[in-house]
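[1] model this:
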Amino acid sequence: MLSFKKCAITAIAAIAMAGVSLMGSTGAQAQKKFPNGPVIIQVPFAPGGGADRTFRLFAPYLSQELGVPVKVTNVAGGGGWVSWSQVTGQWDGEKDDHKLAVVNIPHIFSMLNPAMKRTETLESFNFLAWHSYDPGLWLVRWDDERFRNLEDVIAYAEKNPLIVAVGSHGGDDHVGMAFAAKAVPALKNVKMIFSDTGDNGKIQFLLGKNVDMIAGNVGYYINGIMERKMRPISVLHDEPWALLPSVATFQETTGKPNITYAGRTLATANGLSEEKRAIYLAAIEKAMSNPEYIARERANKNVLMFRSGDEMWKLLRAGQKVAEDAAYWEEAKK
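    All right, here's what the predicted structure looks like:
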């Protein structure tokens, strides 16, 4: 009997030790798994804006691919730079490896403005992927007999003041018009009206005949074009855009490249390991390929465009070149 009890106790002890060993192994595996906790997407603007809506919509699909919750937080201020200063100057590749940052293009290029006194460059950011891309678009009223194309607008501007409604100061609308004013002499004296109520405000300006033209982005204006309220006259892209294949690019009309757009990218902390970068990239690409997500973004008029590596950097540098050439901050010196 004593021998039996000893054997039983020994067996129980062995099972217990095996259980402890298994638990330890499972815990170690959980620690090695990446990501092993909630991931944060940091949006550089206040809740309710375009970037905020887009990434709150994206979060559950990215969560599905990463296998952990994905939450959106907002760090607004400084035209995006309150957030971006944290990303480039404070985030650590190990401590902040569960954070992603939204970086908006061309807003980031305000760092080129000497008055901003910023020292960052594109290389200061650990860009992961391009998320969405919506090229610039110029439109006039559909029933405005003065303008059928960009040539008509330029000819008009040679003899008359041209008034154009744009979005925020330093945004892609502003950059595109500032570049055009330098590239085409007839557009040098264009008067820009900044809309503090976004695209809706610009449309009201145009349809109310308070401006001659508006500068926006393709995605938002498709419905207005289909309803024949607005006529697209120029796409600010390097080739005709798929949604508006018959609309000439600025370069086709003037011979000067003018590539401006509303772009959103995702970046992470500098120093993040390549292994972790690869995990994020694969998850982002797969989430952006989800048919349900694509359909929901299409309904929101947001044009998804996944790019990474060299393709992404080509877009970034092309955008910077236009911002440098436009140098919209020089307007204040005139």
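[2] From here on, just use CA atoms for contacts and neighbour counts.
    Noted.
[3] residues in contact with residue 172?
    When contacts are counted by Cα atoms under 8 Å, 6 or more residues apart in numbering, residue 172 touches 105, 106, 107, 136, 260, 261, 262.
[4] Point me to the helix or strand that includes the closest residue to the first one other than its chain neighbours.
    Which is residue 105. Nearest non-adjacent residue to residue 105, counting by Cα to Cα, 6 or more residues apart in numbering: residue 263, 4.8 Å away. Residue 263 belongs to strand 261-268 when assigned by DSSP states H and E.
[5] just checking, what packs against that strand?
    In terms of contacts (3 or more Cα pairs under 8 Å, 6 or more residues apart in numbering; DSSP states H and E), strand 261-268 is packed against strand 99-105, strand 126-141, helix 172-183.
[6] switch to 7 Å and redo it
    strand 99-105, strand 126-141 (3 or more Cα pairs under 7 Å, 6 or more residues apart in numbering; DSSP states H and E).
[7] Now tabulate those strands in TSV and tack on mean neighbour count.
    Listed next are the helices and strands packed on strand 261-268 as TSV, based on neighbours: other Cα atoms under 10 Å:
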stretch	mean neighbour count
strand 99-105	24
strand 126-141	24
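[8] So for residue 250, which of the ones you listed sits nearest?
    Shortest distance between residue 250 and the helices and strands packed on strand 261-268, using Cα to Cα, is found for strand 126-141: 9.4 Å.
[9] Quick check: which helices or strands does that closest one pack against?
    Using 3+ Cα pairs under 7 Å, 6+ apart: strand 126-141 touches strand 213-217, helix 218-226, strand 230-236, strand 261-268, strand 304-307.
[10] ok, and what's touching that strand?
    For strand 126-141, the external contacting residues (Cα atoms under 7 Å, 6 or more residues apart in numbering) are 173, 206-207, 212-219, 229-237, 260-270, 281, 303-308, 312.
[11] Name the residues of stretch 108-117 that come out as buried.
    108, 109, 110, 111, 112, 113 (16 or more other Cα atoms under 10 Å).
[12] how many other residues sit next to the residue nearest to residue 151 when sequence neighbours are not counted?
    Distance criterion Cα to Cα, 6+ apart; nearest residue to residue 151, sequence neighbours excluded, is residue 253 at 7.1 Å. Using other Cα atoms under 10 Å, residue 253 has 13 neighbouring residues.
[13] State the helix or strand in which residue 253 lies.
    helix 250-254.
[14] gap between that helix and the chain center?
    25 Å (Cα atoms, centre = their mean, to the nearest Å).
[15] please give me the structure for this one as well, since I'd like to look at both together:
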Amino acid sequence: MRTFTRRVVLGVAMAGAAAFAALPQAVAQDAWPDGPVTIVVPFAAGGSADRVARNIAPFLEEELGTSVVVENRAGAAGQIGTMQVLARPADGNTILLHAQPYLSASIVLQGAQFGIDDFEVLNVHNVGNISVTVRSDAPYETFDDLHQAIMENPGSMSMGTVRGGASHLLALLLKDKLGWENRLVTYDSGAPVRTAILGGQIDASTNGAVSDAAMKPKVRSLAVSTSTGISAFSDAPYLNDALEQYGAEVPEIGDVRFLAVKAGTKEAYPERFQALLDAYEAVMENEEYQALLQTQGAAEETSFRGPEEGTEIVRNMHELMTEYQSAFQQ
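    Next up is the predicted model:
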């Protein structure tokens, strides 16, 4: 058997190191992406989160130079798809497109086998304004009109909202901050809430402002939840402005749709994490993509906020869900 001396071994090692150093820098660091990137949507096809993923996918393909596949993994209020993302490597090849407060509802209310720290946010894609909406023929011209009616008729007035969503959280906040004793009627999605308000089955609703605006002139908005407002309800005041006369204030919240990767990705593959961010930001600046958002009425609510601000928004919503979890369970 041939015996290798220490000098020979060192010589081979040094030659190998020199050869590696001579490789193109991009290959030496990380030739990525080397396959498809997958966006997992833990909800059924056709919903708002799915639409965001399918809108952005072809533009991300152009920026990343690889195919971007959208997978719908619905079930257990988003838990099935989320668990599938966490079962895959933290390598940047899988992106989760989720929504708040639904992610936190799974954690806080349903005992999901994951936590808020299991994700690294790339960006909060949009924050959907919530409208306090009534029928146009309702006797409430202003938010104060609705407030006075609820205070004068404790227990008799109803407000519709989407169960477990940001609109539900806002309805609970209004009850808490204003001392309302109104009935909350919860629905599985925004569509039946809109049907109920048009049919006069409920007195008012908290629901997605963009979708509610599509019902004009049959409805009017008494207030919207974020200070950016919405052009379709341009005459609706910012909710906290409407609440000021009662000495009340609520956090600025909305339906938050965000993209994230599995925790540990940034540390293990910082170049990939940055590449995803750069590609994402480039998509948001793409004129064709912005035109698409305009046609869908989503441009006002969509922007590139980045990981730091996005993480803050996602975590603030989680804290609110934790604070109000007992009210959700009533």
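[16] Tell me how they score on TM after superposing.
    The TM-score (TM-score structural alignment, normalised by the length of the second structure) is 0.81; 297 aligned residues with a Cα RMSD of 2.5 Å.
[17] hmm, back to that, of the helices and strands packed on strand 261-268 of the first structure, give the one that comes closest to residue 325 of the first structure.
    strand 99-105 (15.5 Å).
[18] Out of the buried residues of stretch 108-117 of the first structure, which is nearest to residue 37 of the first structure?
    The closest of those, once distances to residue 37 of the first structure are taken by Cα to Cα, is residue 108, at 29.3 Å.
[19] so what corresponds to the closest one in the second structure?
    Counting by TM-score structural alignment, residue 108 of the first structure lines up with residue 103 in the second structure.
[20] Identify the residue nearest its match in space, chain neighbours excluded?
    Leaving out its chain neighbours, residue 103 of the second structure is closest to residue 78 (Cα to Cα, 6+ apart), at 7.3 Å.
[21] And for residue 184 of the second structure?
    Using Cα to Cα, 6+ apart, the nearest residue to residue 184 of the second structure is residue 159, at 5.0 Å.
[22] so where does that neighbour fall, helix or strand?
    Assigned by DSSP H and E, residue 159 of the second structure falls in strand 158-162.
[23] what's that strand packed up against?
    helix 166-178, strand 183-187, helix 190-198, strand 204-208.
[24] can you rerun that using 6 Å?
    helix 166-178, strand 183-187, strand 204-208 (3 or more Cα pairs under 6 Å, 6 or more residues apart in numbering; DSSP states H and E).
[25] out of these, nearest to residue 292 of the second structure?
    strand 204-208 (19.4 Å).
[26] what's that closest one in contact with?
    Strand 204-208 of the second structure has contacts (Cα atoms under 6 Å, 6 or more residues apart in numbering) with 130, 131, 132, 133, 134, 159, 160, 161, 167.
[27] That one vs the first structure, mean deviation?
    With mean Cα distance after the TM-score superposition for the first structure, strand 204-208 of the second structure departs from the first structure by a mean of 1.4 Å once superposed.
[28] so that strand matches what in the first structure?
    Taking TM-score structural alignment, strand 204-208 of the second structure hits residues 213-217 over in the first structure.
[29] Please verify my assumption that the residue nearest to residue 184 of the second structure contacts residue 187.
    No: in this structure residue 159 of the second structure lies outside contact range of residue 187 using Cα atoms under 6 Å: 10.9 Å.
[30] If you count surrounding residues, which of the two has more?
    Legend: neighbour count by other Cα under 10 Å for residue 159 of the second structure and residue 187, higher for residue 159 (23 against 16).
[31] quick one: what's aligned to residue 153 of the first structure in the second structure?
    Taking TM-score structural alignment, the alignment pairs residue 153 of the first structure with residue 146 from the second structure.
[32] Which residue comes closest to the most centrally placed residue in the first structure once chain neighbours are left out?
    The centre of the first structure sits closest to residue 264, judged by Cα atoms, centre = their mean, with a distance of 0.8 Å. Nearest residue to residue 264 of the first structure, sequence neighbours excluded (Cα to Cα, 6+ apart): residue 104, at 4.7 Å.
[33] re the thing from before, tell me the most buried of the helices and strands packed on strand 158-162 of the second structure?
    strand 204-208 (a mean of 29; mean count of other Cα atoms under 10 Å).
[34] and the direction of that one versus that of helix 166-178, what angle?
    In terms of direction (axes from the mean of the first three to the mean of the last three Cα atoms, to 10 degrees), strand 204-208 of the second structure departs from helix 166-178 by 130 degrees.
[35] Kindly state the distance between the middle of strand 204-208 of the second structure and the middle of its chain.
    On Cα atoms, centre = their mean, the centre of strand 204-208 of the second structure falls 18 Å from that of its chain.
[36] ditto for stretch 317-334 of the first structure
    19 Å.
[37] does residue 314 of the second structure belong to a helix or a strand, and which?
    helix 306-323.
[38] oh sorry, the question was meant for residue 19 of the first structure
    helix 2-32.
[39] Quick one: list the elements packing against the helix or strand that comes right after that helix.
    Going down the chain from helix 2-32 of the first structure, the next helix or strand is strand 39-43, by DSSP H and E. In terms of contacts (3+ Cα pairs under 6 Å, 6+ apart), strand 39-43 of the first structure is packed against strand 70-74, strand 99-105.
[40] In the second structure, what stretch matches strand 39-43 of the first structure?
    Counting by TM-score structural alignment, strand 39-43 of the first structure corresponds to 37-41 in the second structure.
[41] Can you name the residues in contact with the matching stretch?
    68, 69, 70, 71, 72, 93, 94, 95, 96, 97.
[42] likewise stretch 304-324 of the first structure?
    129, 130, 131, 132, 133.
[43] wait, which of the buried residues of stretch 108-117 of the first structure is closest to residue 248 of the first structure?
    residue 109 (26.4 Å).
[44] For that closest one, give its distance to residue 171 of the first structure.
    Applying Cα to Cα, to the nearest Å, the value for residue 109 of the first structure to residue 171 of the first structure is 9 Å.
[45] circling back to that earlier point, what is the burial count for the residue nearest to residue 105 of the first structure?
    Residue 263 of the first structure: 24 neighbours (other Cα under 10 Å).
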